[in-house]
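A.B. asks: no FASTA, just this:
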């Protein structure tokens, strides 16, 4: 393993020494342009972001209501599908709702993600609660009488 690392290091050194001065300057300029683009914010963010950034990308925005029970689950599924989205809490309703804003071009991906999320929620509602099962088994275990052990040794001579 160590030999492979050393060989790669030597190969890297040899390939960098073959670079010309012009190639180095060009590479450095490209790197500066990239850094300037990132600092200027021209690089579009992906995944979860603020509503302001999402609207600022000028690609059209749509929204869906979602219950507050599984927002973390929805985050995981949306990341899996590569959807650019923003979550905003709607406090005007007494039990607060969450609005999921997403790009219009991500509608198909979000539909698939939302279908998977809803299927996961339905499966969760059908499964019995582990804590309820545990409390039921505790009650059953408490109702079983304990064994009475008698320690008698019979000695025959």
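C.D. replies: Nice, thanks for sending it over. What you are looking at is a predicted structure, and each value in this text was computed from that prediction instead of being measured.
A.B. asks: C-alpha from now on. contacts and neighbour counts both.
C.D. replies: Noted.
A.B. asks: And the strands in this structure?
C.D. replies: Shown for the chain, the strands assigned by DSSP state E span residues 61-66, 85-90, 97-103.
A.B. asks: contact partners of the longest one?
C.D. replies: For strand 97-103, the surrounding residues in contact (C-alpha atoms under 8 Å, 6 or more residues apart in numbering) are 51, 54, 59-68, 83-91, 110.
A.B. asks: ok, now with 10 Å
C.D. replies: Residues outside strand 97-103 that contact it (C-alpha atoms under 10 Å, 6 or more residues apart in numbering): 47-51, 54-55, 57-69, 71, 74, 83-91, 110.
A.B. asks: Please look at residue 109 and residue 85 and confirm they touch.
C.D. replies: No: using C-alpha atoms under 10 Å, residue 109 is not in contact with residue 85, being 11.2 Å away.
A.B. asks: returning to that earlier point: can you say which of the strands of the chain is packed in most?
C.D. replies: Greatest average neighbour count among the strands of the chain goes to strand 97-103 (a mean of 20), per mean count of other C-alpha atoms under 10 Å.
A.B. asks: can you state the direction angle for that one and strand 61-66?
C.D. replies: Interaxial angle, strand 97-103 versus strand 61-66 (axes from the mean of the first three to the mean of the last three C-alpha atoms, to 10 degrees): 150 degrees.
A.B. asks: before we go on, here's another structure to hold up against the first:
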């Protein structure tokens, strides 16, 4: 049963006056050559598809590599200018500018900090891409809200906490229990 499934049937039609073994041999040879050409063409098409996909993957890898080389987040002004986009800036007079970095990373902003020379209270210029103006304003709003919360919620100092606990202990020691021993009944 399995031999029947594995066998192939080939139908070949030849027109001729007298069919000899050499004519049949030539016809089969021609058929096999055409079959081989068809198979080779199919493999060439497959190889072309593979190389096309490989080239496409290579291009995509190169593009990703270039994107990885572009700096993100905090960078120098030179790096921002190298990206070929228009820059905008905002003046800030905050000493704790480092905490802005966390908010900027959250919003995915490419920016650069430049400290103004000669300003008595330190002033900073924040340069960023002009297309990120809306994102930058949202980030500054959040940053300003965080800074206000920090200023409003003042934690009591550790020294004051210690002083209060010492006072409580002192009051506790003043209330020493007085024991009265009594023998017998009082009348």
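C.D. replies: Looks like it came in fine. Computed from a prediction, not measured in an experiment: that's the story for all the values here.
A.B. asks: Let me see the TM-score of these two.
C.D. replies: Here the TM-score for the pair of chains, by TM-score structural alignment, normalised by the length of the first structure, is 0.65; 131 aligned residues with a C-alpha RMSD of 3.0 Å.
A.B. asks: rewinding a little: common neighbours of residue 109 and residue 85 of the first structure, please.
C.D. replies: Residues touching both residue 109 of the first structure and residue 85 by C-alpha under 10 Å, 6+ apart: residue 78.
A.B. asks: Pick out the residue closest to the middle of the second structure.
C.D. replies: Geometric centre of the second structure, nearest residue: residue 108, 9.9 Å, by C-alpha atoms, centre = their mean.
A.B. asks: Could you pull up the residues touching it?
C.D. replies: Residues near residue 108 of the second structure by C-alpha under 10 Å, 6+ apart: 72-74, 102, 132, 135-136, 139.
A.B. asks: just residue 106 of the first structure next, same as before
C.D. replies: Applying C-alpha under 10 Å, 6+ apart to residue 106 of the first structure gives the contacts 59, 61-62, 81-85.
A.B. asks: What is the aligned counterpart of it in the second structure?
C.D. replies: For residue 106 of the first structure, the aligned position in the second structure is residue 132, judged by TM-score structural alignment.
A.B. asks: Over to residue 49 of the first structure?
C.D. replies: So residue 49 of the first structure corresponds to residue 75, using TM-score structural alignment.
A.B. asks: Now that match. Nearest residue, chain neighbours left out?
C.D. replies: residue 112 (5.2 Å; C-alpha to C-alpha, 6 or more residues apart in numbering).
A.B. asks: In the first structure, what sits opposite that neighbour in the alignment?
C.D. replies: Per TM-score structural alignment, residue 112 of the second structure is aligned with residue 86.
A.B. asks: For its match, give its distance to residue 103 of the first structure.
C.D. replies: Using C-alpha to C-alpha, to the nearest Å, one gets 9 Å for the distance from residue 86 of the first structure to residue 103 of the first structure.
A.B. asks: which residues do those two both contact?
C.D. replies: In contact with both residue 86 of the first structure and residue 103: 54-55, 63, using C-alpha under 10 Å, 6+ apart.
A.B. asks: Which single one of the residues you listed is nearest to residue 144 of the first structure?
C.D. replies: residue 63 (55.2 Å; C-alpha to C-alpha).
A.B. asks: Would you mind listing the outside residues contacting stretch 162-177 of the second structure?
C.D. replies: Outside stretch 162-177 of the second structure, the residues that touch it by C-alpha under 10 Å, 6+ apart are 158-160.
A.B. asks: Generate CSV for the residues you listed, with distance to residue 42 of the second structure and neighbour count as supplementary columns.
C.D. replies: Converted to CSV, the contacts of stretch 162-177 of the second structure look like this (distance: C-alpha to C-alpha, whole Å; neighbours: other C-alpha atoms under 10 Å):
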residue, distance to residue 42 of the second structure, neighbour count
158, 81, 9
159, 85, 9
160, 86, 10
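A.B. asks: I'd like the strands of the first structure written out as a markdown table, with distance to residue 121 of the first structure added.
C.D. replies: Formatted as a markdown table, these follow (distance: least, C-alpha to C-alpha, whole Å):
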| stretch | distance to residue 121 of the first structure |
| --- | --- |
| strand 61-66 | 12 |
| strand 85-90 | 18 |
| strand 97-103 | 16 |
